[in-house]
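Asks: with the sequence up front, the predicted model follows.
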Amino acid sequence: MHLQENRPIHRGTVTSTDGTVLSYQRLGHGAPLVVCHGSFATAQDWLPFAERMARTRTVFLYDRRGRGDSPAAPDFAIDAELDDLAAMIDLAGPEGALLGHSFGGGCALALAARIGFPGPLIVYEPRHSARGPVSRGHIPDIRRMLAAGDLDGATEFALAHVVGLPAPALAGLRSGPLWERFRQTIGAFPNELRLLDDLAWQPGDLDGIAGPCTLLTGGNSPVPPDASSPDMALRTLLPAIRARTIPDQGHFAYSAAPALLADSVDACLTGRTVPA
């Protein structure tokens, strides 16, 4: 997918608490927006979205540790991802907003509660363990496949047994343009699951979130219609959270419809109504 406009991109690095040097890209003008991407992505995958948002925001995209141009730390601390995100928020400066997708959404919620983040917080189908461990006990299985060098097998297993993708959706991904990125990033997935399993929030644990919070979901994403769904668990923990639906999209709107996602995020930040 090609960017629609040629905006200057500044590339730099920021150092996290444990000394890990994270690579980031910055583009646009206006109040800052930090994007924390999900498990099967890098900053590069979010550039089409950032190009649209850069019309009104200074967008910060960073490669989470072990992805893109950011190295993996030799000893993974369970809260290292949160420290990384905190470093990016400090770099972006005050009056900023935070967007987290999937795994990045869980990180964004956890960090916002930890530091009392005062700005707008937007989470797009965040992952967490408020209703039970995200890993479903499969971390050893994925590690065994990775140790054997079976990237395709590990990726398929993770998407089917952890993410819970139905067979038709998995087959579509397997033959689509995102698959190679999934293979490239599966190696970091077991450590991500360790962090997500730790996000077993109870009532009161997210009370530190100080700013307005919005939950984005795709209209085509499979969401269980009962209180056991992640969305319902999050709404119980954050009764004031607002909800918006991205029509005709699933979990990967940043790739499938970046302009539509950017419009939805802009609406969250400005209070603008978006037609369904």
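Replies: Now that the structure is in, tell me what you want to look at.
Asks: CA only for contacts and neighbour counts going forward, please
Replies: Fine.
Asks: skipping adjacent residues, who's closest to residue 229 in space?
Replies: Of all residues not flanking residue 229 in the chain, residue 223 sits nearest, at 6.6 Å (C-alpha to C-alpha, 6 or more residues apart in numbering).
Asks: sec struct for that neighbour, please.
Replies: Secondary structure, DSSP: H, G, I helix; E, B strand; the rest coil: residue 223 is coil.
Asks: tell me how many other residues crowd it.
Replies: 15 (other C-alpha atoms under 10 Å).
Asks: do the same with residue 45
Replies: Residues near residue 45, counting by other C-alpha under 10 Å, number 18.
Asks: measure it to residue 150 for me?
Replies: Using C-alpha to C-alpha, to the nearest Å, one obtains 24 Å as the distance from residue 45 to residue 150.
Asks: likewise for residue 35?
Replies: The value you get for residue 35 to residue 150, if C-alpha to C-alpha is used, is 30 Å.
Asks: and if you look at residue 132?
Replies: 28 Å.
Asks: ok, then the element right after the longest strand along the chain?
Replies: With DSSP state E applied, the strand covering the greatest number of residues in the chain is identified as strand 21-28. Using DSSP states H and E, the helix or strand that follows strand 21-28 towards the C-terminus is strand 32-36.
Asks: okay, pairing it with this:
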Amino acid sequence: MTAATLTGTVVSADGTAIAYDRHGSGPAVVLVHGAFTGRGHPTMGGVAAGLAPWFSVYDYDRRGRGGSGDTSPYAVRREIEDLAAVIGAAGGRAMVFGGSSGGALALEAAARLPAVTKLAVWEPPYHVTADAPAVPHDFAARLDGLVRQGRRGDAIELFMVAAAQVPGEVVAAMRATPSWAESEALAHTLAYEAAVMGPGNALPAALLAGLAQPTLVMNGDASPPWMAAAGQAVAARVPRAVHRVLEGQTHAVAAGALVPELLEFFVAG
């Protein structure tokens, strides 16, 4: 039997409407997306479907995406307020799972929101070793500037090459695909991702050390070594963290690999 899916909207502290889908019933779990993805993305959609028999899973569009609104100027605290509003709609307390830069946002939020009762993250891309990408300290400003100039495709290319280590020739080929227009529609949110990660994607060691929630940090054994190092560094600094390595997984992790780990972690007392 397929778990019921309900669509709703909640208003964040600054008046921005945030759209979400709720899957299933039970204790609340909120999913926080990373770059280029939103509500209904196959990975998070698969996670929602896999957890729905036991949980109420809230898959929401971060501001500036899909069915959610946006309000200028952007600030990371507003995204934290958005998550707080979704948790409010979920009953006031929730477990949270964030992927990639969404994982970094979830970590930032957990430090400020006691309503987050447990936290799981997938490969937050902090830079802790010399082999990590060299992201400029003004990365967010550069991305925002390109979008303001109408150069959305160039903003995407800069993000992919500098932050995701995608070869330039691969990005050039991607520009010719039908999905490129969908990526361009989200180009303005790439500056948001850079702001969430902070200058140089530096590890927020003091923030992590102050987290009180039980935390699961996950990496794939087929991801770049610098991402593995980032996961290990996060787990080492969060007082109640455990670190798991998922066999055969890259940064583009499969939902089927995540669901058993999340289910075990969220069910545990």
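Replies: Received it, and whenever you're ready, just let me know what you need. The structure displayed is predicted, hence computed values, not measured ones.
Asks: more crowded one of residue 35 and residue 150 of structure 1?
Replies: Comparing residue 35 of structure 1 with residue 150 by other C-alpha under 10 Å, the one with more neighbours is residue 35, at 27 against 14.
Asks: now that that one has come up, it's in contact with residue 60, right?
Replies: Yes - in terms of C-alpha atoms under 8 Å, residue 35 of structure 1 counts as a neighbour of residue 60; the distance is 6.2 Å.
Asks: where do the strands sit along structure 1?
Replies: In chain order, structure 1 shows strands spanning 10-15, 21-28, 32-36, 58-62, 97-101, 121-124, 213-218, 242-246, with DSSP E as the criterion.
Asks: by how much does the third one deviate from structure 2 on average?
Replies: Strand 32-36 of structure 1, aligned to structure 2 and superposed, deviates on average by 0.7 Å (mean C-alpha distance after the TM-score superposition for structure 1).
Asks: residue range for that strand in structure 2?
Replies: Under TM-score structural alignment, the alignment places strand 32-36 of structure 1 onto residues 28-32 of structure 2.
Asks: what residues does the matching stretch touch?
Replies: For stretch 28-32 of structure 2, contacts defined as C-alpha atoms under 8 Å, 6 or more residues apart in numbering pick out 44, 55-60, 62, 86-87, 90-91, 93-99, 102-103, 105-106.
Asks: next, the contact list for the nearest residue to residue 40 of structure 2 once chain neighbours are set aside, please.
Replies: With sequence-adjacent residues excluded and distances taken as C-alpha to C-alpha, 6+ apart, residue 40 of structure 2 is closest to residue 59, at 7.4 Å. Shown here is residue 59 of structure 2, whose contacts under the criterion C-alpha under 8 Å, 6+ apart are 20, 21, 22, 30, 31, 32, 39, 40, 44, 45, 48.
Asks: how far does stretch 192-202 of structure 1 sit from its chain's centre?
Replies: Its chain's C-alpha centre lies 14 Å from the corresponding centre of stretch 192-202 of structure 1 when counted by C-alpha atoms, centre = their mean, to the nearest Å.
Asks: give me the neighbour count for the equivalent of residue 55 of structure 2 over in structure 1.
Replies: Using TM-score structural alignment as the criterion, the counterpart of residue 55 of structure 2 in structure 1 is residue 57. For residue 57 of structure 1, the count of nearby residues is 21 (other C-alpha under 10 Å).
Asks: ok, now residue 170 of structure 2?
Replies: Counted with other C-alpha under 10 Å, the neighbours of residue 170 of structure 2 add up to 12.
Asks: with residue 211 of structure 2 instead?
Replies: Residue 211 of structure 2, neighbours per other C-alpha under 10 Å, totals 21.
Asks: hang on, it packs against residue 238?
Replies: Yes - contact criterion C-alpha under 8 Å: residue 211 of structure 2 and residue 238 qualify, at 6.1 Å.
Asks: how about stretch 14-27 of structure 1: buried residues?
Replies: If you call a residue buried by 16 or more other C-alpha atoms under 10 Å, then stretch 14-27 of structure 1 has these buried ones: 14, 16, 20, 21, 22, 23, 24, 25, 26, 27.
Asks: so what's the spatially most central residue of structure 2 up against?
Replies: With the centre of structure 2 defined as its mean C-alpha position, the nearest residue by C-alpha atoms, centre = their mean is residue 102, 1.5 Å away. Listed by C-alpha under 8 Å, 6+ apart, the contact set of residue 102 of structure 2 reads 32, 33, 34, 35, 124.
Asks: corresponding residue for it in structure 1?
Replies: With TM-score structural alignment as the criterion, the equivalent of residue 102 of structure 2 in structure 1 is residue 104.
Asks: try residue 144 of structure 2
Replies: In structure 1, the residue equivalent to residue 144 of structure 2 is residue 143, according to TM-score structural alignment.
Asks: excluding sequence neighbours, find me the nearest residue to that match.
Replies: Nearest non-adjacent residue to residue 143 of structure 1, counting by C-alpha to C-alpha, 6+ apart: residue 190, 6.9 Å away.
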